[in-house]
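Engineer: Okay, sequence plus prediction incoming.
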Amino acid sequence: MYDKYEAVIGLEVHAQLKTKTKAFSSDPNAYGELPNHLVTPVSLGHPGTLPQFNEKSPEFAVKLGLACNSKITAENRFSRKNYFYADLPKGYQITQFDTPICTGGYIEIKLQESTKKINLTRIHMEEDSGKSIHDQDPFHTLIDLNRAGVPLLEIVTEPDIRSGEEAYQYLSEVRKLVRYLEICDGNMEEGSLRCDANISVRPKGSKEFGQKVEVKNMNSIRNVQRAIEHETKRQIEALENNEEIFHETRTFNAVDGTTTSMRSKEMDNDYRYFTEPDLLPLEITTEYIEKMKNELPPLPNELFKKYVEDFNLSDYDAGILTDSKEIALYFEEVVSNTKNFKAAANWVMVNVKSYLNENALHISDFPVSPKQIAELIQLIDDGKISHSVASQNLFPALTETSNKSPLELAKELDLIQDQNEDNIKQAIERVIENNPDETERYRNGEKKLLGFFMGQLMKETRGKADPKKSNSLIREMLEL
């Protein structure tokens, strides 16, 4: 039954911007303060107050638009979106209606065996409403207006998404992108990144859209996926039972994974949009766009393609390295000092990230510099230390004594490999003499004991024997 239909999904993402003040007032923009402590007469909409534009909002919007290959609108006007709700103190929201700052563009997502472009309709600037709190008082809804007036970017997709999994990947890319651009912290649990999903279903092969339903109140990327999967199934079952699907807003219950009706969906004309009379149009010049373009950091998709195509890393490795901007930039510095890209990737993904996780540190507090990691890799490539000695001895020492080079520290700790063939042969002779039973078994055909002899040799030499030379010499001397 379910295979006969396909979902048609569009997402509306609201990203709270990391500005110091609110969109149209000097109220602080902060999270976690006591309720109703970040308000002034302006954000409360008192008579006689006037909005004043936050110049960071268009800066962040243009950067996001450029990152998404969108067209930037030259003349931006603002409108009042009128509706009455307890957490909207002015009785309207200042937003962009007919002149969104960015139009078109796309965000590319990675699926199991392919990539897909999710086209964007628009990105526009607006202000946030306050927050209604329903779970602290059994009889009353509490209102916190700290969030009222916080600057938002609303990112609206075309109905290009076909599954909960695609929605999950899209939101992951959006979160990564706004974090790379440092315009939003991307924390859905705190509400700084919020998503509404418009979902409909239709028979496969049909070109006509079904009746869409909007689903709200999803506080994680995983819950967006769950809500879409449930709502898709619910609508298919309704169609199969000849039931009507209503144009409505539904809420998602994370406990049982279901959606329930909240209200009938408003139409645009219900909001009575009209031009905001207290704000002049905002002009975005070509020079301004070029300035923002020059300030863009390396973007995750660009780095991903570079790592896969130029460095020959796997999609998995490239995905891990680009998941965090800070880790990606650290890796970029490592590979600026070494051409052993695979080794650099492994050291960053395994040793560096493990150290950060075990010590609950941010990469900015990591004591070993990217150049030192590159020097450590060079010591291994030159055969001066083994990988195991570097990982188990030298790397931990570097985290404790980061003011010395890896070579200085390796010499100080007596970790430099012994490449003298006579010394290695003498050590192998001692190992053979100390293990007569294993020697006889090896000579009788148990070749798997080679690993045992290598281990004994490393103990004998405290890991300093060159593994490549040692391996061939052990074979040679055992077969005499």
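Structural biologist: Here it is on my side, so go on.
Engineer: can we go C-alpha only for contacts and neighbour counts from here?
Structural biologist: Will do.
Engineer: Could you pick out the longest helix of this structure?
Structural biologist: Secondary structure of the chain per DSSP state H: the longest helix is helix 221-240.
Engineer: helices or strands next to that helix in the packing?
Structural biologist: In terms of contacts (3 or more C-alpha pairs under 8 Å, 6 or more residues apart in numbering; DSSP states H and E), helix 221-240 is packed against helix 164-181, strand 193-203, strand 258-264.
Engineer: Identify all contacting residues around the first one.
Structural biologist: Around helix 164-181, the neighbours that count as contacts under C-alpha atoms under 8 Å, 6 or more residues apart in numbering are 11, 63-64, 107-111, 118, 161, 184-186, 193, 221-222, 224-229, 296-300, 323-325.
Engineer: picking up where we left off before, let me have the helices and strands packed on helix 221-240 in TSV, extended by distance to N393.
Structural biologist: Supplementary listing: the helices and strands packed on helix 221-240 in TSV, determined by distance: least, C-alpha to C-alpha, whole Å:
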stretch	distance to N393
helix 164-181	34
strand 193-203	43
strand 258-264	52
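Engineer: Looking at those, which is nearest to E237?
Structural biologist: Taking C-alpha to C-alpha as the criterion, strand 193-203 is the member of these that comes nearest to E237, at 10.5 Å.
Engineer: Which strands and helices lie in contact with the closest one?
Structural biologist: Contact here means 3+ C-alpha pairs under 8 Å, 6+ apart; on that basis strand 193-203 packs against strand 5-16, strand 213-216, helix 221-240.
Engineer: Got another one to weigh against that:
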Amino acid sequence: MEDVKMICGLEIHVQIDTKSKLFCRCPTNYKDVEPNTNICPICTGMPGAKPMPVNKKAVDVALMVAKMLNCEIVLNKDIYFQRKHYDYPDLPNGYQRTSTPIGVNGNFLGIGIEEIHLEEDPGQYNPSLGLVDFNRCGTPLIEIVTKPDIRSPEEARKFLKNLLTLFRYLGYLRGEGTMRVDVNISIEYNGKKGNRVEIKNVNSIKGVYKVLKYELIRQKNIMKRGGEVKRETRAFLESQMITKAMRSKETAEDYRYIPDPDVQPIVIDEDWVKKIEQEMPETPLEKKRRFIEEYKVDEKDAEVLTADLDLAEFFEKVVKLTNDSKLAVVWVKNELVRSLNYHKLDLYECGVKPEHIAELIELIKKKVISEKIAKELVDEIVKNRGEKTPKEIVKEKNLTVIEDESYLIKAVEEAIKNNPSAVEDYLSGKKEALNFLMGQVMRITKGRAEPRKVIQLLKEKLDKK
């Protein structure tokens, strides 16, 4: 039997959402402006232009990320920037500034974190047109280097999804839209180790997953035929979902690292770290534990609610408005999320407010509306983007629970009369037939009947037969 083992480590680059660049005061907005407008002599590498002191906000965010990934902070030592030399049109200096580690030896979801450091983003080069836009040049990046602990494409996907959730909680990182991942993968096939291959600049979680699936097969097939996997750098062709050889794998010596004499080293002390710890937000794991303990939420429900910061905050506001965490789980996590998925909307853009769901829960508890009507109301609120409240829709469409018992009795009698086979099934001991008959009554009353009352009336009528 074939034995294949994957060994994978990731180098994850994410932009820090600061107003200014890492070594100058140019804006970091490069998407909504004309090319080469947010630039200066520093970020375009003009002769004689010297970098400004390192953007402190970028260092603060790097420290927060390091702490959230359980890293040891490099304290009371010079953290200096190095020049990483390579020639490419989007790198005006001919080198990229990258720091020595700020955090080391971390762990996230059982995956070791080798180091975290800062570096500057290069510009954007369009090889088909031969044009370079330097607006992005100098935007601060955090690079997270994992240990080679990832053993499957699925594990890599789960790790990155949870990492992006962590970034959203932190609030100072630009997330998957700017994330670029270098994937390092080798395999052991039937006890024989292959060489490590690096796939550069994969820009999505789906892409990383596809890269690993493809490389597993490609490398296994080479070794299966007795060949040797080349130590090389490859590119990911997203349109074809394959990788393609670019060049032989570089080593650190190829980049000719030297300390940058123009950038003063950073020294992080205990006071700086303590200040950062006080400013750090609650992590997803901490929030999940708190939801379980404080609101008595089931672990699986808490995991779903805290996977999205917007949803977690929305849920918590509904709980505070209703003082009912049980119903908040049902109508936020189950029904609101269902409706948002159906209408292909995100929570932040749908217009629905916690007050809408709290009002809906109040109407249910006071038995003004049935649960069936409440589900329809959720869809209606999402459809009209929160422009109308549940009470307004109930009044406008006359959706209140029918309290006239004589009307309900007539509806029950009609359902029994029109469904004799279901009645026979119930009388012969098939209790599920009762649910069918209740559904018929709900159809007749257009969902405005209270289910428990309908069941009571059905039993009274049927048990007399």
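Structural biologist: Structure's in. What do you need? Here the structure is a predicted model, which means the values were calculated and not measured.
Engineer: related to what we said a few turns ago, I'd like the helices and strands packed on strand 193-203 of structure 1 as a markdown table, with mean neighbour count and distance to Q52 of structure 1 appended.
Structural biologist: Formatted as a markdown table, the entries for these read as follows, by neighbours: other C-alpha atoms under 10 Å; distance: least, C-alpha to C-alpha, whole Å:
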| stretch | mean neighbour count | distance to Q52 of structure 1 |
| --- | --- | --- |
| strand 5-16 | 23 | 18 |
| strand 213-216 | 22 | 30 |
| helix 221-240 | 20 | 34 |
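Engineer: so can I have TSV of the ones you listed showing distance to V335 of structure 1?
Structural biologist: Compiled in TSV, those are given as follows (distance: least, C-alpha to C-alpha, whole Å):
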stretch	distance to V335 of structure 1
strand 5-16	33
strand 213-216	43
helix 221-240	32
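Engineer: before we move on, back to that, onto which residues of structure 2 does the longest helix of structure 1 map?
Structural biologist: Under TM-score structural alignment, helix 221-240 of structure 1 corresponds to residues 205-224 of structure 2.
Engineer: now the strands for the stretch 351-480 of structure 1?
Structural biologist: Under the criterion DSSP state E, counting those that start in this stretch, the stretch 351-480 of structure 1 carries no strands.
Engineer: E460 of structure 1 is in contact with V431, isn't it?
Structural biologist: Yes: under the criterion of C-alpha atoms under 8 Å, E460 of structure 1 lies in contact with V431, with a separation of 7.5 Å.
Engineer: More neighbours: these two, which one.
Structural biologist: More neighbours sit around V431 than around the other of E460 of structure 1 and V431, counting by other C-alpha atoms under 10 Å; the figures are 21 against 16.
Engineer: re earlier: comparing the match of helix 221-240 of structure 1 with structure 1, how large is the average distance?
Structural biologist: Stretch 205-224 of structure 2: mean distance to aligned residues in structure 1 after superposition is 2.0 Å, counting by mean C-alpha distance after the TM-score superposition for structure 1.
Engineer: Now do that stretch: everything it contacts.
Structural biologist: Looking at stretch 205-224 of structure 2 with C-alpha under 8 Å, 6+ apart, the contacting residues turn out to be 4, 6, 152-154, 156-157, 160-161, 176, 181, 183, 185-187, 189, 194, 199, 202, 228-229, 236, 238, 241-243.
Engineer: ChimeraX command for the buried members of the residues you listed?
Structural biologist: Buried members of the contacts of stretch 205-224 of structure 2 can be picked out in ChimeraX with the line below, counting by 16 or more other C-alpha atoms under 10 Å:
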select :4,6,152,153,156,157,160,176,181,183,185,186,187,189,194,199,202,229,236,242,243
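Engineer: Now which residue in structure 1 aligns to E114 of structure 2?
Structural biologist: Across the two structures, E114 of structure 2 finds its equivalent in T121 of structure 1, going by TM-score structural alignment.
Engineer: Over to Y88 of structure 2?
Structural biologist: Across the alignment, which pairs residues by TM-score structural alignment, Y88 of structure 2 is matched by Y85 of structure 1.
Engineer: gap between the nearest residue to that match once chain neighbours are set aside and L480 of structure 1?
Structural biologist: Excluding the flanking residues, the one nearest Y85 of structure 1 by C-alpha to C-alpha, 6 or more residues apart in numbering is G91, at 7.1 Å. For G91 of structure 1, the distance to L480 of structure 1 equals 93 Å [C-alpha to C-alpha, to the nearest Å].
Engineer: the more surrounded of those two?
Structural biologist: Applying other C-alpha under 10 Å to G91 of structure 1 and L480 shows that G91 carries more neighbours, namely 16 against 6.
Engineer: Excluding residues flanking it in the chain, which one is nearest P298 of structure 1?
Structural biologist: Ranked by C-alpha to C-alpha, 6+ apart and with sequence neighbours excluded, the top spatial neighbour of P298 of structure 1 is Y180, at 8.0 Å.
Engineer: and that neighbour, how far is that from D323 of structure 1?
Structural biologist: According to C-alpha to C-alpha, Y180 of structure 1 stands 10 Å off from D323 of structure 1.
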